[in-house]
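Asker: got a predicted structure here, sequence first:
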Amino acid sequence: MRGRHFAALLAAAFLYPIADSYAASVFRCVGADGHVTFTRHGCSDDQELHLQDARNHTPSSGKAIPLADPGRRATTASASGGELVIVGQQDDGCGNLLSSSERRQAIIRKEVRRGMSRADVESSLGKPDRVTSSNGQQRYHYREKRKGGSSRQVSFDEAGCVKGK
């Protein structure tokens, strides 16, 4: 008898919907100037804090999902009045010396620039003819295919980034 109750409790525990386990705490921070920021880390002291409901209900769960109210329009701020703030950026491992467009242009033009990675150099010039290494630094050697062609050498630092001249 005791085993049946335990099995029933165990089955009920597994079948109970855990909808709120997928919820995340998202804060809406409104500054004195009206600037709105959404974050999961809370707001600063000079901002007004609003907790947002960020649950993502599963489809066909039977819960009503509120839609936008067409009768209520949000006021839009002018585009020229705001300032763009970059919160974070991807670290390329070479000090972010080149923007993505500068890196792309250098590869297209078959140039090698300080701050490029080994993969960038190989995208630009192809696989090296010879690779040498000394004191933790690597060098790629390229030789022109035609007879009497010039040679080119690219040096990398310990992190695998093109060294400056």
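Answerer: Received the coordinates, thanks.
Asker: only C-alpha atoms from now on, for both contacts and neighbour counts.
Answerer: Will do.
Asker: tally of neighbours for Arg114?
Answerer: 15 (other C-alpha atoms under 10 Å).
Asker: enumerate every residue touching it.
Answerer: The contact partners of Arg114, by C-alpha atoms under 8 Å, 6 or more residues apart in numbering, come to 97, 161-164.
Asker: for Ala12, see how far away it is.
Answerer: For Arg114, the distance to Ala12 (C-alpha to C-alpha, to the nearest Å) stands at 62 Å.
Asker: so what's the residue count around the closest residue to Val162 other than its chain neighbours?
Answerer: Spatial nearest neighbour of Val162, chain neighbours left out: Phe156 (4.5 Å); criterion: C-alpha to C-alpha, 6 or more residues apart in numbering. By other C-alpha under 10 Å, the residues close to Phe156 number 21.
Asker: ok, Arg103 next?
Answerer: By other C-alpha under 10 Å, 19 other residues sit near Arg103.
Asker: wait, isn't it in contact with Met116?
Answerer: Yes. Using C-alpha atoms under 8 Å as the test, Arg103 is close enough to Met116 to be in contact (7.3 Å).
Asker: check which helix or strand the residue nearest the centre of the chain maps to.
Answerer: Among the residues of the chain, the one closest to the centroid is Gln90, at 5.9 Å (C-alpha atoms, centre = their mean). Following DSSP states H and E, there is no helix or strand that holds Gln90.
Asker: put this next to the first one:
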Amino acid sequence: MPLNTEKLFITLLLLLPFGAGASTVNRCQDQSGSVTFTTLSCPSGQTTTPQGINPASGMTFTPPPPTSKAEETKDRKSREVVVVGQRDDGCGNILSAEQRRKAIINRQTPTGMSKRDVENLLGRPDKIISRNAEVRYVYEEKKGRSRQVSFDEHGCVKGKR
């Protein structure tokens, strides 16, 4: 008889963390439609929807109430992503991302490529020659040939003269 009591106790201990891990998270939505989740109460003026979460079985959220088509369209328009600025490569953005990719695939070093791009493409140079404000990378290739890439004072590949 004591053996059955021990089995029952062990079974209850194993099941305890699954039931004890459940908690409630509040979904807060303000007037503009921004949604935040918190274990605390929502600020005043925001709609509160309690969400049941059980970490042992994964997160489960109840879906928000359905909205009308007019509200959906309004929400989409107000949530458009606007990108301000662009990536600055330090060489005046002469090359677009597509031109840069094409040059790397074709193992070319067009005007406007940065030193970093050239080193990623061709590796570390065998020789570096500095004269005035110009820097030249020399790459020794097969059969005694060499390849030279010239950079201006900003570290960008110079154009052909």
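Answerer: Received the coordinates, thanks. These figures come from a predicted structure and were not determined experimentally.
Asker: tm score of chain vs chain?
Answerer: Superposed pair, TM-score by TM-score structural alignment, normalised by the length of the second structure: 0.54. Supporting alignment: 105 aligned residues with a C-alpha RMSD of 2.9 Å.
Asker: which one in the second structure is aligned with the residue nearest to Val162 of the first structure?
Answerer: Using TM-score structural alignment as the criterion, Phe156 of the first structure maps onto Phe151 of the second structure.
Asker: ok, now His141 of the first structure?
Answerer: Under TM-score structural alignment, His141 of the first structure pairs with Val138 in the second structure.
Asker: helix, strand, or coil at its match?
Answerer: Put simply, Val138 of the second structure is strand when judged by DSSP: H, G, I helix; E, B strand; the rest coil.
Asker: count the neighbours of it for me.
Answerer: By other C-alpha under 10 Å, 17 other residues sit near Val138 of the second structure.
Asker: correct me, but it touches Ile128?
Answerer: Yes. In this structure Val138 of the second structure lies within contact range of Ile128 using C-alpha under 8 Å: 6.2 Å.
Asker: gap between the match of Phe156 of the first structure and Leu14 of the second structure?
Answerer: From Phe151 of the second structure to Leu14 of the second structure the distance is 68 Å (C-alpha to C-alpha).
Asker: now do Pro63 of the second structure
Answerer: In terms of C-alpha to C-alpha, Pro63 of the second structure sits 31 Å off from Leu14 of the second structure.
Asker: could you pull out the strands for the second structure?
Answerer: Along the second structure, the segments classed as strands by DSSP state E run 23-29, 35-38, 47-53, 127-131, 134-140, 146-151.
Asker: looking at these, which is nearest to Ser78 of the second structure?
Answerer: For these, the distance to Ser78 of the second structure is smallest for strand 35-38, at 13.7 Å, taking C-alpha to C-alpha.
Asker: ok, residues contacting the closest one?
Answerer: Counting by C-alpha under 8 Å, 6+ apart, 25-29 sit against strand 35-38 of the second structure.
Asker: flag every buried residue along that strand.
Answerer: For strand 35-38 of the second structure, burial by neighbour count (16 or more other C-alpha atoms under 10 Å) applies to Phe37.
Asker: stretch 96-108 of the first structure aligns to what range in the second structure?
Answerer: The aligned range for stretch 96-108 of the first structure is 93-105, by TM-score structural alignment.
Asker: now do that stretch: distance to the chain's middle.
Answerer: Here stretch 93-105 of the second structure is found 21 Å from its chain centre; the criterion is C-alpha atoms, centre = their mean, to the nearest Å.
Asker: same question, stretch 139-146 of the first structure
Answerer: 35 Å.
Asker: cool, and stretch 60-78 of the first structure?
Answerer: 28 Å.
Asker: ditto for stretch 31-48 of the second structure
Answerer: Counting by C-alpha atoms, centre = their mean, stretch 31-48 of the second structure comes out at 26 Å from the chain centroid.
Asker: and if you look at stretch 66-83 of the second structure?
Answerer: Its chain's average C-alpha position is 24 Å from that of stretch 66-83 of the second structure, according to C-alpha atoms, centre = their mean.
Asker: from Ser60 of the first structure, how far out is Phe14 of the first structure?
Answerer: From Phe14 of the first structure over to Ser60 of the first structure (counting by C-alpha to C-alpha), the distance is 19 Å.
Asker: looking at the second structure, which helix is longest?
Answerer: In the second structure, ranked by residue count with DSSP state H as the criterion, the top helix is helix 2-20.
Asker: ok, now the first structure?
Answerer: Criterion DSSP H: the longest helix present in the first structure is helix 2-15.
Asker: I figured the residue nearest to Val162 of the first structure hits Asn135, correct?
Answerer: No. Counting by C-alpha under 8 Å, Phe156 of the first structure stays clear of Asn135, with 11.1 Å between them.
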